[in-house]
Structure formats: C-alpha cells, structure tokens
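Visitor: turn this into a model:
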Amino acid sequence: MRKSDLHPSLRDSAVPVPGHSGCYAVVPPPVPTTLPVSPPLLPLAQREVQILSDAVEAAPDYAHLLMHMLNRREAVDSSQIEGTHTQFDELLLHEIEKGTPDAVSDSDAEQTLNYVRAYTLGVAQVRKHGQRALDGALICEMHRHLMSGNPRASPGQLRGVQNFIGGLKMEQARFIPPPPEEVPRLMTDLDRLIRHQPDPESHYDVSVLPRAAIVHAQFETIHPFVDGNGRIGRLLFPLMLLADGGHPIHLATFLKCRQREYYDALLDVQMKLHWSPWVDLFLECAIASCRHTVHLLRELRSVAERWQERLKTRGTRKHATVWSVVHLLLGQPVVTVSSLVERLNVTFPSANAAVATLVDLDILRPQGQQRRNRAFHAHEIMNLLYTGIDAVLDDVATLRNYRTGSWM
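Guide: Sure, this is the predicted structure:
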C-alpha cells in the first residue's frame, strides 16, 4: 500500500506506523449518514426483500427449518472466506456430536460452530431488545464467542496493536487500518449508523440495505479486532435486517462466489472512498440471496411432499417414528441414529428402524464405511442448498447492462 494511492483526504489523515518505514495507517472519515442519490439497484433489492418476507410469512414452518440450515451454510462459507476448510455436512455432524462420546476434536469445525454461536447470541439479543441491542458491547460479546479458544485473538476485546490486511508483513499489506488508539472513537461513530434513527426533518434517509453495506465497509476499514473482523462484519448483515423488522438475508455464500470482486470493492472504498462498486455488489448479492431463498422454500415444500408420498405408498403407520425423522431432516439433513434418539426422545431400535426405512426409500444415504454411529445424509436437501447459486448470481449481474449513473 502506497500513500500516493490514497484519496487526497486520506493522505492528509494517514498516520506513519512506528517501526515500519514508508507504512501509513489509514484513518477513515466519519461514515455518511445520508445519501444524496440512491443506488440504481436499491428499489429492486427492496422489492426482493419484500417478496422474501411474504414467502417466509406464508410458510413459517418451512422457513424455520430452512433458516436453521442457512445459518449454518452462512457459517461455513463466511469462515471459508477466511481460510477454514470445514464443509456444511462436517459442521452439522460436528454440532450433533458435540459433547457426546462420539465427538472428535476438530479445531476447524469448532471455529465454524463458534460462528453459529455468535450469530445465535446476536439474534437472541436483537429479538429481546430490538435495534438498540446492536451496540459495541454486543459486537464485542459476539467476537468473544467467535474467537473462543483462540487467546491470541484477544476474544471480545478491541485491538491494542496495529494490524494490516493482505501480505505476510506490514510492508506488503494491501491496506493498513487505523492505529489502535483511534479504534474506540471510530467504533462509536459507526455505532450511530448501525442503530440509525431516521431524521424526520431530513429529505433523505439511509434505508437498511445501503446502510448495512456502508457499515460493513467501514467496519472492515476500522478492523477493530486482532482477528475475526470479516466474520463479525458479515454477521452484522442479517442482524441489521432483523433489527429493522425484516427477515435475515444470508450473503456470505454469494460474496464467497465473488470473493475477488468483494475484496477489490472493499479496497476501493478504503483507499479511494469510492463506494459504488461495493454497494452495487452488496445489492446484487442481496437480490440473489432473496431469490435463492424463495426458491429454496418452494423446493423444500416439494421435497417434503415427495417424501410423505413415499411413506404413504409404503403404508407407514401414521405415528411411526419415521414421520418425525422425515420432518427433522428438512432442517437437519445430517443425522446419526444416536442423535435421533436424543433429539426425538425415542428408543435406539425405533430410531434405527426409521433410518433403515429411509435408506430403503433413498431419502437417506449412509456416509462413510464405519459401522458404529454412522452418519446419514438427506442428499436431496444437501444438494438444494448449493444448487443454482452461480446461476442466480449471473442472472442478477446482467442487470448491470441496464444501470445508469452512480452515487457517492
């Protein structure tokens, strides 16, 4: 990172990094609180958010099951952006075996599960306290959960050291965030936008979608923690939507598909104060996520109906355990017989017989060759979660050809 590459106003505020000749930490300006011009994609994104909301309200049971899976898909993909390797099925298996005699030590999967814990904490607080819950204290508490077991990351504490983004050393960095002594002030400024209250006398307002995009870019610029900044920043997306009275939108999967563009767009904000590429990318991913989630809701119902028909055709008793297992699989597509015993409060023979029936109907497939506590996958559900993501992103990206103008 060269000082000459910075926006002129950032050059003036850049601070030399002690002990690193030629390195400058960037102190960003306050976040914007009004937008003079709306991004061209904003009306379409707002419409897609409403369509998603209507779909969720129309099928709350299926939506609950789907959101359970999407939260974990989000944890997997957001963590993979930062270099972890745990896959979706591995996370589900790690979660159901956690605390049991069958649990296997897996630090990578545990990191990913920590993401779920941090998000669950945030959701609970937002549902309890609304928008005012999203303050610095909650962000630090989520960070404490996220980085649990990693003392070098100073879980739950704002950083007291200079960090950098990209490269193996400061001199090779793509970007150097502000000095640690600036972090508390900058986070206080950001807090005002996270918990933004509309000004009734203003002609302009920052609706939650562009506001969430701005918050993420500023959060990544501040880089307030030693580690875990990207994951906490992405956790704020669905929480801000929830705090605004909407339904969570999961973006990490879509940002991961366009990871290079994601990094470059954020750097454009950080270095040039050029917001358009990032906000456009954010809105494209929001549109794609909404459309894909609505599609998943329809498909989840369709899968459920097919499974029920197979059980009816087989003449399965109405109150047999297998019906409960089928319903569970719609939100938990990886199971073991032991996990079904605990989750459904049934006997081992009953759970084992249900699994055998579902394997025979090709609703479940065994994973691996081990005989004891073998995992079983509901392959139709697993395939659904990642099918069509690139296609919906490509479809939304074609909207670029019809956009005119820019903002900020």
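Visitor: from here on, contacts and neighbour counts on C-alpha atoms
Guide: Will do.
Visitor: what about R317, neighbour count?
Guide: 11 (other CA atoms under 10 Å).
Visitor: identify each buried residue in stretch 371-385, please.
Guide: Judged by neighbour count (16 or more other CA atoms under 10 Å), stretch 371-385 contains these buried residues: 375-378, 380-382, 385.
Visitor: where do the helices sit along the stretch 101-250 of the chain?
Guide: With DSSP state H, counting those that start in this stretch, the ranges of helices along the stretch 101-250 of the chain come out as 107-129, 136-146, 183-194, 208-222, 229-243.
Visitor: tabulate those (CSV), appending distance to R317.
Guide: Formatted as CSV, the helices of the stretch 101-250 of the chain follow (distance: least, CA to CA, whole Å):
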stretch, distance to R317
helix 107-129, 36
helix 136-146, 44
helix 183-194, 52
helix 208-222, 48
helix 229-243, 40
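Visitor: make a markdown table out of those and add distance to L266 and mean neighbour count.
Guide: Listed next are the helices of the stretch 101-250 of the chain as a markdown table, based on distance: least, CA to CA, whole Å; neighbours: other CA atoms under 10 Å:
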| stretch | distance to L266 | mean neighbour count |
| --- | --- | --- |
| helix 107-129 | 22 | 19 |
| helix 136-146 | 21 | 20 |
| helix 183-194 | 16 | 17 |
| helix 208-222 | 6 | 23 |
| helix 229-243 | 11 | 22 |
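Visitor: closest to Q367 out of these?
Guide: Smallest distance to Q367 across these (CA to CA): 17.7 Å, for helix 107-129.
Visitor: re the thing from before, out of the helices of the stretch 101-250 of the chain, nearest to V346?
Guide: Proximity to V346 (CA to CA) singles out helix 107-129 among these, at 26.4 Å.
Visitor: centre of the chain versus that closest one, how much separation?
Guide: Chain-centre distance of helix 107-129: 11 Å, with CA atoms, centre = their mean, to the nearest Å.
Visitor: cool, and stretch 138-149?
Guide: 15 Å.
Visitor: which secondary structure elements does the helix or strand harbouring L266 contact?
Guide: Taking DSSP states H and E as the definition, one finds L266 inside helix 259-272. In terms of contacts (3 or more CA pairs under 8 Å, 6 or more residues apart in numbering; DSSP states H and E), helix 259-272 is packed against helix 208-222, helix 276-314.
Visitor: go through those helices and pick out the most buried.
Guide: Most buried of these, by mean neighbour count (mean count of other CA atoms under 10 Å): helix 208-222, with a mean of 23.
Visitor: helices or strands next to that helix in the packing?
Guide: If contacts are counted by 3+ CA pairs under 8 Å, 6+ apart, helix 208-222 sits against helix 42-58, helix 183-194, helix 229-243, helix 259-272, helix 276-314.
Visitor: another one to check against the first:
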Amino acid sequence: MKKERAGKSVKQLSGKLAYYSFHPSKLPPIPEIEIDSELTEKLIKAYRVLAILDDRAMHIPNIDLFISMYVQKEALLSSQIEGTQATLEDIFNPNISENINLDVDDVINYIKATKYAIQRLDTLPLCSRLLLETHEVLLSGVRGREKNPGEFRKSQNWIGGAGSTIKTARYIPPDVIYMQEALSDLEKYINTDGGLDDLIKIALIHYQFETIHPFLDGNGRVGRLLIVLYLLEKKVIKTPSLYLSFYLKENRIEYYDRMTAVRESGDYEQWVKFFIEGIYVSGQSAIETADELIALRNSNLERLEAENYTKRTHETMIKVFGYLEAHPIIEIGKTAKDLSLSYNTVASAVSRFEALGTLSLVNKQDRNKVYSYNDYISILRSGTELVAQ
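Guide: Next up, the predicted model:
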C-alpha cells in the first residue's frame, strides 16, 4: 500500500519556524477501496439494523419527541468527546435558562445547531454554506465565539493536548490555501452520485473533513453532525435517529488512532471497517433505546388507565405525562405556566405521579420543588456518565 495514498506532509516556513502540515489526497482513494468479505459482512449487518431502526421509528407514537430526546443525548455525547463536563440532568434542568454554565451552554448550542442543520437540508444541499451556517449556530454566544463562528479558518491550526504548540502537535492540518482547495473537492465528492456504497462514502467523508479541519473550533462536532446529515440527504435513513457519538466516545482513542493510521500508511480500509461497525453498534443502541422508551410509555399509560380518576383528572394527568416525556425533569410553577394550568392543578397531578412511582422529588425548596422522571432519564443516560478525570 502506497504510503502517500491518503496524502503527504508538506514543509511550511523554514529554519527554526519550519513545520510539516498534511495535505490530504482527493476522494475517492486511489487505488480504490478494497471491499473484502469482512467489509461486505459489516455492510450487510449495518444495513439490516438501519432497516429495523426505520421500521421502529414508524411505530413510535411521537417520533418527533423521540428524535428530540435523542438529539439532546447526541449533543451531550459529542460535546463530551471534546471534554465538555455536563450531564443529562444538566441538560434537562427546568431552570437551565437561569443557570450560567458554560459546559451546558455548549451542549444547548449543539442541540440548536443540529436542529437547524436538519431543517436546512429541506432548502439547501449538503454543502459548505450549510456547514458554515451550522457552525455559526454552534459557536455563537458560547466558548469559541472568538474562533470566528460561521467562517472557515484563515490561519494554521493544529491538534494536540492542552498547552501544545505547533512543534509538539499530534497533527497539523493543511495550510489555508490547500484547505480551501481540499474543501472544494470534498463538497464535489459529497454531491457526486454513484461510485462507492453510501456507508463507505460517509466513512471517507467524515475522515476527510476531520483531516482538513477547516474551523478554528468545533471541527469534531460539525464532523460528527455531517454523518447524520449525509445519511438523511441520501435517504439511507428516514429519520435523524442514528448518531455515532456514543460509539466514538466509547472508542475515543481508537477513533483518533485509526484516522491517524490512514494519514500515516494510506490504510483507508481499516478505518472504513471501524466506522461501519460503529453504524451497526449505534443502530442497535438506538433500537434498544426506542424499544425501552415505548415499553415505558405503554406501562405508564396502562397504570393511568387503571386508576379510578375522574374524566377531568385523567385528562390533566395525560397532559402532564405528555409534558414529562418532553421535559423529564420538571418544576411545578414552570410546568403550570407551559401547560396553561393552575399551580395547584399541576401540583396535584405531580403528587399522583409520585404515588404511582413515576416521579421522584429532587429538591424541597418550597414552591420551586423539582421532580425527576427517573425511569425515562435512566434509559437515555446510558453512555453519558462522566468519568472522573
């Protein structure tokens, strides 16, 4: 395998200031991707699980709600890969707008950027303009806002640990001029039909985007969002319910090492196999999550039906339950306002949900009591737990 199949290192500056940046080759790779029996089997498994996931989505009573919850989990996981210290409970906090927390703000912006990008696909193809607009939403008003939100970089960047310099960097992306050329080539490749299978193609596109590293900040998050945007545009998936960040977070070191191996040896095949295994694992996880949420919903509705409530009380309970599925941590006053119900009406419904075991009290601050729908959060929490540093 030719060492320069994936690109080459190019000397920048001279003397003591000299360094080498990496100039990636155009896609698709030459020689072309070898599709052996192992890769074929991984593709078959991945497509099978995606078909099941799409079928499951058709049977979820409120698919938009499920997707919204999943987007929030994905935003958290993708941000955690970048070192953000936030939890699922932080994201669901009913008083989130009053709490100044930069980590949580990063995740909230990622949620906004994801929803924006998915909606924008209705009016714009997957292109540099869409990525720039998404990047602007991602970084506006949070950490990184000084890193030119909505603009490709105009200076050299590099990847390394905290305090690293261009001399100690783990990886140095292409210089600005070559970056612009590489981005143009990538945009054409994204929008060229035919050739490789779409799952292989998005594996290559994600790798190429991360290798080009076109932003001063937010490359990882935009690059992971690019995966679902591509699969949606190519109609590989029907709903945005497949996200790879859980898999990539669990295999973070391998994730970076396998991309590095492409640059160093031109071995795209090992990266593609790793990535498509991630599609399969992530699809399986999404199916299991959907099944658990459907089962939990049905169980709770059956318990509500079994109670001997008056018609009016039953209607209120159903209304509050619907709110819980969108806001699994609630504060009575805010819930009452959002549902246009009286404080006492919501308080009574919450007490009944407590008695049923659906809600648990989180704090006891008089009229600002906060309650948690623990079973629901428990299903979504998997993989989002913070590991002690």
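Visitor: quick one: TM-score?
Guide: Aligned and superposed, the two chains score 0.88 in TM-score terms (TM-score structural alignment, normalised by the length of the second structure); 370 aligned residues with a CA RMSD of 2.4 Å.
Visitor: returning to that earlier point: what is the nearest of the buried residues of stretch 371-385 of the first structure to L329 of the first structure?
Guide: Nearest to L329 of the first structure among these is A378, at 6.7 Å by CA to CA.
Visitor: for the equivalent of L229 of the second structure over in the first structure, give me its contacts.
Guide: Superposed on the first structure with TM-score structural alignment, L229 of the second structure falls opposite L239. Shown here is L239 of the first structure, whose contacts under the criterion CA atoms under 8 Å, 6 or more residues apart in numbering are 122-123, 126, 248.
Visitor: please redo it, this time with the cut-off set to 6 Å
Guide: Going by CA atoms under 6 Å, 6 or more residues apart in numbering, L239 of the first structure touches no other residue.
Visitor: that older thread, so which of the buried residues of stretch 371-385 of the first structure are in strands?
Guide: Judged by DSSP state E, strands contain the following of these: 375-377.
Visitor: just put the residues you listed in TSV and tack on distance to S38 of the first structure.
Guide: Below are these laid out as TSV (distance: CA to CA, whole Å):
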residue	distance to S38 of the first structure
A375	49
F376	48
H377	45
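Visitor: picking that back up, where does the helix holding L266 of the first structure end up in the second structure?
Guide: The aligned range for helix 259-272 of the first structure is 252-265, by TM-score structural alignment.
Visitor: so how much does the matching stretch differ from the first structure once superposed?
Guide: Stretch 252-265 of the second structure differs from its equivalent in the first structure by a mean of 1.5 Å after superposition (mean CA distance after the TM-score superposition for the first structure).
Visitor: between the helices of the stretch 101-250 of the first structure, which one is nearest to Q157 of the first structure?
Guide: The closest of the helices of the stretch 101-250 of the first structure to Q157 of the first structure is helix 136-146. By CA to CA, the value is 6.2 Å.
Visitor: give me the mean deviation of the closest one from the second structure.
Guide: Here the mean offset of helix 136-146 of the first structure against the second structure after fitting is 0.6 Å, by mean CA distance after the TM-score superposition for the first structure.
Visitor: got the contact list for that helix?
Guide: By CA under 6 Å, 6+ apart, the list of residues contacting helix 136-146 of the first structure from outside reads 114-115, 118, 155-156.
Visitor: which stretch of the second structure lines up against that helix?
Guide: Counting by TM-score structural alignment, helix 136-146 of the first structure falls onto residues 128-138 of the second structure.
Visitor: now swap in stretch 23-30 of the first structure and tell me
Guide: Aligned using TM-score structural alignment, stretch 23-30 of the first structure spans residues 19-26 in the second structure.
Visitor: and what of stretch 107-114 of the first structure?
Guide: Using TM-score structural alignment, stretch 107-114 of the first structure corresponds to residues 102-109 of the second structure.
Visitor: same deal with stretch 177-187 of the first structure?
Guide: The alignment of stretch 177-187 of the first structure onto the second structure (TM-score structural alignment) covers residues 173-183.
Visitor: and the helices and strands packed on helix 259-272 of the first structure as JSON lines, adding distance to L42 of the first structure?
Guide: Below are those laid out as JSON lines (distance: least, CA to CA, whole Å):
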{"stretch": "helix 208-222", "distance to L42 of the first structure": "8"}
{"stretch": "helix 276-314", "distance to L42 of the first structure": "7"}
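Visitor: helix/strand/coil for the most centrally placed residue in the second structure?
Guide: For the second structure, E74 is the residue whose C-alpha lies nearest the centre (CA atoms, centre = their mean; 3.5 Å). Here E74 of the second structure is helix, with the state taken from DSSP: H, G, I helix; E, B strand; the rest coil.
Visitor: before we move on, back to that, now the match of stretch 107-114 of the first structure on the first structure. Mean distance?
Guide: Aligned to the first structure and superposed, stretch 102-109 of the second structure gives a mean residue distance of 0.8 Å (mean CA distance after the TM-score superposition for the first structure).
Visitor: run through who's touching the match of stretch 23-30 of the first structure.
Guide: 6-12, 172-174.
Visitor: mind listing what's buried in it?
Guide: 20-26.
Visitor: same deal with stretch 154-171 of the first structure?
Guide: 154-159, 162-165, 170-171.
Visitor: and of those, the nearest to A243 of the first structure?
Guide: Nearest to A243 of the first structure among those, with distances taken as CA to CA, is G156, at 21.7 Å.
Visitor: contact partners for the counterpart of the closest one in the second structure?
Guide: For G156 of the first structure, the aligned position in the second structure is G150, judged by TM-score structural alignment. Going by CA under 6 Å, 6+ apart, G150 of the second structure touches 132-133, 135-136.
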